[in-house]
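>>> model this:
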Amino acid sequence: MNLHFFQLTLQTQVSLHPKCSKLKLTHLIFADDLILFVRGDLPSVQGAVHLLNLFTNWSGLRANISKTEIYFGGVSSAVKALILQHTGFTEGSFPFRYLRIPLNSCRNSTEVYGTLVTKIQNSLLHWSKPGRVQILNSVIFGITNFWCASALLPKAILKRIIKICKDFFLHVDEGCRKQVFHSWAAVCRPAQEGGLGVKEILSWNKALLAKWLWLLENDTSGIWAQWNRAYILSTGSIWTISVKDRYSECLCSILAVKEEIVARTGSIVAATQILNSWVRHGKFQVSTTYHWFRDKGETVYWFKALQGNAIVPKHKTCAILAASKHLPMVDLLISRGLILINRCVLCQVAVESHEHLFFSCTFSQDVWNALLQWMHLCSRSVSLWTELRWMAQTKGQRHWKNMWRKACLAAAIYYLWQERNQRIFTGHESSYAALLSQIQFTVKHRLLACNSLPSCLVAHLA
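This next block holds a predicted model:
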């Protein structure tokens, strides 16, 4: 079909679209979605229809007239009416969707992006609450990636998406409010900085667009880059042009990212160097670019102590929040005037705080000491941060003994926190023995699911 279309253009039966003539671009196709580009006159449109009829004769596949639309730009009303009469097509209106992305002749309004927000909300309805961090990183950003790579999302849409993610992470139902003891920026930091590794969507948006900026300079085979160099960059470089009203939303977004890079680096030369530094073996590294755009925090000393596949993901999330002192402990609730009771529900002796619960509380001490004995360790319980520092500084982070201790520590934090909440909100108490048995059972099966465990550990856990 492509060859026949080209032959028709050579025979002047079909005139190329004015913005496609330099590249002799006739169509775009993906799966069963086809877009044909021709000049807005009757002979050219009739030639395109003739081509579709030839394709039907060759293949037996016929275009669905009810789903076929024609879009005009700069065509008079008389010519438009004539074309519609001869083809039987309906006139389409912008924006229309191609590969699920809205294509428009001007900047998309906030309402157009509403479908993205709706899709994210509907996706979360089908997922259970455990593993919220993994769901946010896989499902939510899997949905938004395609949109983020096409344009800078409007601020209003970004706020709505972030609110949806925050409410899902905090298990907040629509219309409810919940006290937050850690910022969303802290949640979006990587583990090295005490965060949970959820991607910060605005920085990810900019990183994906920075890839297009690099492609404009270096891609020689892609149609998109060739078209922009032929019609937009024919008189200058991407580094020298500025935003104009006639530019597409995608290109305006790329230019905005370019301006930010230049502003942060200080010059075009430095911006070019930093852009090229994000390339490895000829491929643009979006993840490296993302870390350049995001706000960075200080590296925490304990992050290595909570790494490894031996730790259950939900245990790791709770342990990171505990190590960062972001769990809603009684001392924090009192400081905000939310409650008046100031006793630890596990020991009924001291005021509850992160330092007390992990592991100054007699109940939590007994649990952790029993786990140390189960791991054949002679040390006694100390504070959580002393344990984390010791584990982080220990050599051989992937050694099975260290994996065992990490899994036990994270599980102890998670189940102690769960027991504390259970006693406060349901009044149900688990015994020390029952809690210890639950931790050992979970850790044992998690470790047995890991590969390359030594036979001595397998025999001890079995």
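>>> okay, CA-based contacts and neighbour counts for the rest of this
Fine.
>>> Okay, and residue 119 sits in which element?
According to DSSP states H and E, residue 119 maps onto helix 114-124.
>>> Could you look up the next helix or strand downstream of that helix?
Using DSSP H and E, the helix or strand that follows helix 114-124 in sequence is helix 132-135.
>>> By residue count, what's the longest helix in the chain?
helix 400-425 (DSSP state H).
>>> helices or strands next to whichever helix or strand comes after that one in the packing?
Heading C-terminal from helix 400-425, the first helix or strand you meet, by DSSP H and E, is helix 432-448. Contact analysis of helix 432-448 by 3 or more CA pairs under 8 Å, 6 or more residues apart in numbering; DSSP states H and E lists helix 362-374, helix 400-425, helix 455-461 as its packing neighbours.
>>> isn't residue 188 right up against residue 194?
No: counting by CA atoms under 8 Å, residue 188 does not reach residue 194; the two are 9.5 Å apart.
>>> So for the two, which sits in the more crowded spot?
Shown here are residue 188 and residue 194; by other CA atoms under 10 Å, residue 194 has more neighbours (22 against 19).
>>> any idea how far the nearest residue to that one once chain neighbours are set aside is from residue 310?
Counting by CA to CA, 6 or more residues apart in numbering, the nearest residue to residue 194 once its immediate chain neighbours are dropped is residue 300, at 5.9 Å. Noted for residue 300: a distance of 21 Å to residue 310, by CA to CA, to the nearest Å.
>>> Now the second one, please; I'll put the structures next to each other:
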Amino acid sequence: MPVTYLGLPLTIRKPKKIHFKPLVDAFQKKLDGWQSKFLSLGGRLTLVKSVLTALPLHYMQVIKLPSWLIKHLDGIRRRFFWKGNDKCLGGHCLVNWTKCCLPKKCGGLGILDLQTQNQALLMKWLWKLLSEPDSTWSSTVNLLYGTTDVATLSLDTRISAAFKDILQYKDFFSASVSVVGGNQGPIWKWSATGNYSSASAYRLLADPGWRSPYHSILWKLKIPPKVRVFLWLALLDRILTQQNLLIRNWPTISACKCCSLDCTETTAHLFILCDFAKQIWSRLRIRYNIPPLLDPPDLHTFWTQNRAVIGDIWDVIWAATIWIIWKERNRRVFSSRSLSSTLLMAEICATIEAWKRIL
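As a prediction, this is how the structure comes out:
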């Protein structure tokens, strides 16, 4: 001891930093093979959720990851999502990582929170003690400590360090399980089948108790992933408009580049209140024969209130127009170029028609 067994450090004491080096090296190996500068935020989000988040799951099923390791892995995931392989400072993160790790229904990106997922996976061993009394796991615990009762085990001073980490969750686990008589066995309250699953435990543990007003629509839009992430940022008012650049003390443009008004560029101004934006919305209203638009002072209300009148087709019109206006704004700021109104409308309409075909 310690030895490596099935890719995991096997030790009677708490694992040391050196034991987790293969996991950290696996993260770095993945990052070295990705051309992050050619990936959009949507592409990087997919890699974070499907690859980087999956790497520690093998460890998390049997070991409670130390806080320093979770912080380190979160730093790698956060840096790659916001900046790729470049250095990532606090100002580069448009939304804090805690919010990014919230479920989509709660306004986040649905990235797994490692600490919460670790707890959900470890509680599986407590479930096995109750539901599978004849399993090798239950028999081993009974042989070592003379019982499989969770409350009794938590008081035993002979318990190993790894088992102590699992027993830390006994209170939450016990409150979530109903034990009935007969041959029915224990029932997990948070799943339809009554059987424990780490997914159901994670959903419960990660739920802050409130809901995003637009999640059920935004993440189901049949549009490119990078556009969905951009719209998520815009709805949170976190895109780098002049106002948000000033908050971060970054060099910024003097005023809105899309209109002649000498006013601070905000999200609401750029996409709704700007004369440039109003002309675009007016021409789109005529082009698609939609009723007069309401002009509320924020992007979310502008979307939802007009959607209630126009219908589902408004989702594509709204998303495509917001996206193209942002591209035109960046063209004017960074390249000092602009499209004519005719070409800009043609680009917006072509984008709308392309996205309508995949609905």
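>>> contacting residues for the residue nearest the centre of the first structure?
Central residue of the first structure (CA atoms, centre = their mean): residue 141, 2.9 Å from the mean position. By CA atoms under 8 Å, 6 or more residues apart in numbering, the contact list for residue 141 of the first structure reads 199, 201.
>>> quick one: what helix or strand has it in it?
Residue 141 of the first structure belongs to helix 141-148, assigned by DSSP H and E.
>>> with the second structure superposed, average distance for that helix?
Compared with the second structure after fitting, helix 141-148 of the first structure deviates on average by 1.8 Å (mean CA distance after the TM-score superposition for the first structure).
>>> State the span of the second structure onto which the helix or strand following that helix is aligned.
Downstream of helix 141-148 of the first structure, the first helix or strand assigned by DSSP H and E is helix 155-169. Using TM-score structural alignment, the residues of the second structure aligned to helix 155-169 of the first structure are 67-81.
>>> That stretch vs the first structure, average offset?
Stretch 67-81 of the second structure sits 1.0 Å off on average (mean CA distance after the TM-score superposition for the first structure).
>>> Can you give the contact residues for that stretch?
Residues outside stretch 67-81 of the second structure that contact it (CA under 8 Å, 6+ apart): 24, 27, 31, 36, 41, 44-45, 48, 52, 85-88, 93, 97, 114-115.
>>> change it to 7 Å
41, 44, 45, 48, 52, 88, 97, 114, 115 (CA atoms under 7 Å, 6 or more residues apart in numbering).
>>> Can you flag the buried ones in these?
The neighbour-count test (16 or more other CA atoms under 10 Å) marks 41, 44, 45, 48, 52, 88, 97, 114, 115 as buried among the contacts of stretch 67-81 of the second structure.
>>> could the residues you listed be laid out in CSV, adding distance to residue 60 of the second structure?
CSV is the format used below for those (distance: CA to CA, whole Å):
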residue, distance to residue 60 of the second structure
41, 27
44, 23
45, 21
48, 17
52, 13
88, 26
97, 20
114, 9
115, 9
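>>> which one of those sits closest to residue 330 of the second structure?
Taking CA to CA as the measure, residue 330 of the second structure lies nearest residue 41 of these, at 16.5 Å.
>>> And that closest one, how close does it get to residue 49 of the second structure?
For residue 41 of the second structure, the distance to residue 49 of the second structure (CA to CA) stands at 12 Å.
>>> And for residue 159 of the second structure?
From residue 159 of the second structure over to residue 49 of the second structure the distance is 35 Å, taken as CA to CA.
>>> Measure how far the longest helix of the first structure is from the centre of its chain, please.
28 Å (CA atoms, centre = their mean, to the nearest Å).
>>> That one to helix 362-374, inter-axis angle?
Relative orientation of helix 400-425 of the first structure versus helix 362-374 (axes from the mean of the first three to the mean of the last three CA atoms, to 10 degrees): 160 degrees.
>>> Give me the angle between helix 400-425 of the first structure and helix 432-448.
Using the same axes, to 10 degrees: helix 400-425 of the first structure against helix 432-448 is 140 degrees.
>>> Based on its surroundings, how many neighbours for residue 68 of the second structure?
Counted with other CA under 10 Å, residues neighbouring residue 68 of the second structure total 10.
>>> Also the one 10 residues further on?
Residue 78 of the second structure: 19 surrounding residues under other CA under 10 Å.
>>> Can you verify residue 187 of the second structure is assigned to a strand?
Yes: counting by DSSP: H, G, I helix; E, B strand; the rest coil, residue 187 of the second structure is found in a strand.
>>> I'd say it and residue 179 touch.
Yes: Residue 187 of the second structure lies in contact with residue 179 (CA atoms under 7 Å); the separation is 6.4 Å.
>>> These two: which is more packed in?
Set residue 187 of the second structure next to residue 179 and count neighbours by other CA under 10 Å: residue 187 wins out with 20 against 13.
>>> From residue 205 of the second structure, how far off is that one?
In this view, residue 187 of the second structure and residue 205 of the second structure are 18 Å apart by CA to CA.
>>> ditto for residue 84 of the second structure
29 Å.
>>> what about these two, which has more around it?
Using other CA under 10 Å as the criterion, residue 84 of the second structure and residue 205 rank with residue 84 on top: 22 against 14.
>>> Would you agree the more buried one is in contact with residue 36?
Yes: if you go by CA under 7 Å, residue 84 of the second structure and residue 36 touch, sitting 4.9 Å apart.
>>> so where do the strands sit in the first structure?
Here the first structure has its strands, by DSSP state E, at 27-30, 33-36, 69-70, 90-91, 96-98, 101-103, 279-280, 283-284.
>>> could you list every residue that touches residue 65 of the second structure?
By CA under 7 Å, 6+ apart, no residues touch residue 65 of the second structure.
>>> switch to 8 Å and redo it
Contacts for residue 65 of the second structure (CA under 8 Å, 6+ apart) come out as 59, 115, 118.
>>> for the stretch 251-400 of the first structure, what spans make up the helices?
For the stretch 251-400 of the first structure, the helices defined by DSSP state H, counting those that start in this stretch cover 268-277, 286-293, 313-323, 330-335, 354-355, 362-374, 384-393, 400-425.
>>> The first one: which residues count as buried?
The one in question is helix 268-277 of the first structure. By neighbour count on 16+ other CA under 10 Å, the buried set for helix 268-277 of the first structure is 268, 271, 272, 274, 275.
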